[in-house]
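*Asks:* Following is a predicted model, sequence given first.
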Amino acid sequence: MADSKVETISRLAQWRIENFGPCSYKKSEPFKLGIWNWYMSIERNRYLYIHIFPEPSKLSKEQPPVARFILRVSSTGSTRRFYISPVHERVLRTSEDFVWPVDTTFLGRFIIDVEFLDLKIYPTSGGVAGSIWPSDGKLQSVASQSALRCLSRMLDEEIHADLTIVTADGTLRAHKAVLSASSPVFEGLYHHQDVVDDEKETSTIHMEDMSQQSCKALLSYLYGTIKHEDFWKHRLALLGAANKFEIGDLKDACEESLLDDLTSGNVLSRLNEAWLYQLPKLKKGCFTFLFDFGKIYDVREEINNFFLLAERELMMEMFQEVLTVWK
């Protein structure tokens, strides 16, 4: 049935109920979030009871999710009323592990939103539960690891480095060949350039719009040795560099990363970045987050300042999105 489907984006899940009577039970279709398939179910007696639980499987039995989440029930339409749960954190194995009774008279059409603040699992060997976000997920062959170690040494020890990069607060050494292979802009700079200093075989490029640490993260990415925490810390600077130097895979990685952790606190700035750097997937994700999932109500105080600075074309797109959602 159409109203059994659950839509997901980032760490949000939304179930739109089209028809629910005074004495009814309904279960959603399975939906993927994290590494588990999930279900939601609702039933009404005196209260509206909402359950959320993982699909019974070997994974959910051996490594059940330790979920930290918030639920929200709201009526549909432009005058939405909300019932918001406290933050829950518990191990979820079956439909009996969590139930939220909501004292509401909602009948017919309404919406249930679940926002997962974190999902953790215990290692199979025992120990402390760890978050599944963020996760590298890198499985590399021995040959790839050896090549990355060589590239890391080339960068860290400046082995045959032939390029000096001047940043806003320091300098770094790199290799023109590596940068040229990674970026058509860099390749264009050096394709016909003669070596000025035959003895040192060096040249200089100015990147004063980046800090030394952000530029170091950029080089680490190009050399294949970037750490996950450094990528997340310098995502916005990396996005600007990827756009400037036409490094498509880095730009895509930044867009996916920024989409992965949308919150009410950052969605407006992410929308502005999506517009600035022409990121259609992030822009659409922000619109979905704000309008389809109703998070526009969480940023009412910030929206006025956003409109004062936003481009006219972006504001028109937002208005068109509102009209589409409220049809």
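*Replies:* Yep, that arrived.
*Asks:* Could you use CA atoms for every contact and neighbour count after this?
*Replies:* Noted.
*Asks:* residue closest to the middle of this structure?
*Replies:* Centre of the chain computed as the mean C-alpha position; nearest residue by Cα atoms, centre = their mean is Asp260, 1.2 Å away.
*Asks:* any idea how far that one lies from Leu323?
*Replies:* From Asp260 over to Leu323 the distance is 26 Å, taken as Cα to Cα, to the nearest Å.
*Asks:* ditto for Lys120
*Replies:* Computed as Cα to Cα, the Lys120 to Leu323 distance reads 38 Å.
*Asks:* isn't there a helix covering Asp249?
*Replies:* Yes - under DSSP: H, G, I helix; E, B strand; the rest coil, Asp249 falls within a helix.
*Asks:* That one: how many residues sit nearby?
*Replies:* By the criterion of other Cα atoms under 10 Å, Asp249 has 11 neighbours.
*Asks:* Equivalent analysis for Leu71, please.
*Replies:* Using other Cα under 10 Å, Leu71 is surrounded by 21 other residues.
*Asks:* That one - that's part of a helix, no?
*Replies:* No - in this structure, Leu71 is strand, not part of a helix, as judged by three-state DSSP.
*Asks:* Surely it and Ile111 touch.
*Replies:* No - using Cα atoms under 8 Å, Leu71 is not in contact with Ile111; the gap is 10.5 Å.
*Asks:* Quick check: longest strand in this protein by residues?
*Replies:* Of all the segments assigned as strand in the chain under DSSP state E, the longest by residue count is strand 110-121.
*Asks:* Which element, helix or strand, includes Trp100?
*Replies:* Taking DSSP states H and E as the criterion, Trp100 maps to strand 99-102.
*Asks:* and if you look at Glu246?
*Replies:* Using DSSP H and E, Glu246 is not contained in any helix or strand.
*Asks:* contacting residues for it?
*Replies:* 183-185 (Cα atoms under 8 Å, 6 or more residues apart in numbering).
*Asks:* and here's the other structure:
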Amino acid sequence: MNDSAYRVETTSRLAQWRIDNLAACTYRKSDPFTVGKWNWHLSLEKNRTLFIKLYPEISNSTRDNPPIASFIIRVISFVGNRQALVHPEIKDKQIKNNDDFVWAIEVPLTGKFIIDLEFLDLKTASPEGGEPCSIWAEGYTQKQSNATALASLSRMLSEGIHTDIVINASNGSIGAHRAILAARSPVFRSMFSHDLKEKELSTINIADMSIESCQAFLNYIYGNIQNEDFLTHRLALLQAADKYDISDLKEACHESLLEDIDTKNVLERLQNASLYQLPNLKTSCMRYLVKFGKIFDIRDEFNTFLQCADRELIAEIFHEVLGTWKGF
């Protein structure tokens, strides 16, 4: 039998499997075909009764979050006049394995026929609980809306569209928008809600940031930061995130700083981990220095570090050293 006998033709929501001939006693399983987020199979089993099954290909995502399908399935026969057997519409049925949807057809079928499968909707369980979410409703429209909104915010910043506040960095100024800053930072919101000089003068002075770091900071707030700029200005962004209480930026910096600890930056990161209360970064720096013995590779730098580091931090380091070496 040629390979086309197992192939299912698809469009975005429609699948058709053409059967040229089916022996009296037989089993046939289609090649996988993709609709939505899943690969699917149709199978046929014919004895006295014809059983048609629909099920997703087994995978971790199928097991953890199986599809909830609404569909119409038909068998269209070409013997004599074109005739169709139509299964009652399936509504919001979770399909996890090959026993979850079985259609038993008692009517004898001979010659050529088509299994016509039209998906009306595909849903997955919501991560937050509650009602399942349609993958199509959440897909293109939401992504397109988000992308358009972010592009518009980016233009507002880059083109200075109706800016109403000026941010003065250490070596330059940038126009921004009160509403956006207030929405992203409770500190900014407080500034603009009370009779502070920032509200009166329509300026914010951030003298501890360069214009380049400040631009990266605003780009993050407006949803348009590039990864290269983020990596370049991580420490300045961490400081700004802590100062202006932008928790998602602080966490993004924290996660990023964990990824590339080395002998050149470990002491600076340890200091920042202590200063900005980043427990995972502090633990990772301690392990790198003590458990992996890198403290010996930067002995001179470490001695200099001890002369200016916070006393509590120094005590923690020596506690880690004693705890590690006790096991030797």
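*Replies:* In hand now; what should we look at? Since this is a predicted model, take the numbers as computed values, not measurements.
*Asks:* TM-score for these two?
*Replies:* Superposed pair, TM-score by TM-score structural alignment, normalised by the length of structure 1: 0.54. Supporting alignment: 186 aligned residues with a Cα RMSD of 2.3 Å.
*Asks:* List of residues touching the top helix by length along structure 2?
*Replies:* Criterion DSSP state H: the longest helix present in structure 2 is helix 140-158. With contact meaning Cα under 8 Å, 6+ apart, helix 140-158 of structure 2 is reached by 161-163, 175-176, 219, 222-224.
*Asks:* Show me just the buried residues among those.
*Replies:* By neighbour count, with 16 or more other Cα atoms under 10 Å, the contacts of helix 140-158 of structure 2 hold 175-176, 219, 222, 224 as buried.
*Asks:* what's the matching range in structure 1 for stretch 120-127 of structure 2?
*Replies:* Stretch 120-127 of structure 2 lines up with nothing in structure 1 when matched by TM-score structural alignment.
*Asks:* quick one, what contacts Ile115 of structure 2?
*Replies:* Residues near Ile115 of structure 2 by Cα under 8 Å, 6+ apart: 16-19, 73-76.
*Asks:* With adjacent residues omitted, what lies nearest to it?
*Replies:* Of all residues not flanking Ile115 of structure 2 in the chain, Val75 sits nearest, at 4.7 Å (Cα to Cα, 6 or more residues apart in numbering).
*Asks:* In this structure the one you found contacts Ile105, no?
*Replies:* No - in this structure, Val75 of structure 2 is not within contact of Ile105 by Cα under 8 Å, at 9.6 Å.
*Asks:* which of the two has more neighbours?
*Replies:* For Val75 of structure 2 versus Ile105, neighbours defined as other Cα under 10 Å are more numerous around Val75 (21 against 16).
*Asks:* Regarding the more buried one, which helix or strand does it belong to?
*Replies:* strand 68-77.
*Asks:* So what touches the helix or strand following that strand?
*Replies:* Toward the C-terminus, strand 68-77 of structure 2 is succeeded by strand 83-86 as the next helix or strand (DSSP H and E). For strand 83-86 of structure 2, contacts defined as Cα under 8 Å, 6+ apart pick out 72-77.
*Asks:* now swap in stretch 268-287 of structure 1 and tell me
*Replies:* The contact list for stretch 268-287 of structure 1, computed with Cα under 8 Å, 6+ apart, reads 9, 240, 243, 255-256, 258-259, 262, 267, 303, 306, 310, 314, 318, 321.
*Asks:* Can you say which of these are buried?
*Replies:* For the contacts of stretch 268-287 of structure 1, a burial check counting by 16+ other Cα under 10 Å picks out 9, 240, 243, 255, 258-259, 262, 267, 318, 321.
*Asks:* What's the match for Asn171 of structure 2 in structure 1?
*Replies:* Counting by TM-score structural alignment, Asn171 of structure 2 lines up with Asp169 in structure 1.
*Asks:* Quick check: its match touching Asp209?
*Replies:* No - using Cα under 8 Å, Asp169 of structure 1 is not in contact with Asp209; the gap is 9.9 Å.
*Asks:* okay, the two: which has more neighbours?
*Replies:* Remark: of Asp169 of structure 1 and Asp209, Asp209 carries more neighbours, 15 against 11, as counted by other Cα under 10 Å.
*Asks:* How about that one: what's its closest non-neighbour residue?
*Replies:* Nearest to Asp209 of structure 1 is Ala168, by Cα to Cα, 6+ apart, at 6.3 Å.
*Asks:* what separates that neighbour from Lys58 of structure 1, distance-wise?
*Replies:* Ala168 of structure 1 sits 52 Å away from Lys58 of structure 1, going by Cα to Cα.
*Asks:* More neighbours: which of the two?
*Replies:* Per other Cα under 10 Å, whichever of Ala168 of structure 1 and Lys58 has more neighbours is Ala168, with 14 against 9.
*Asks:* give the contact list for the more buried one.
*Replies:* By Cα under 8 Å, 6+ apart, Ala168 of structure 1 lies in contact with 207-212.
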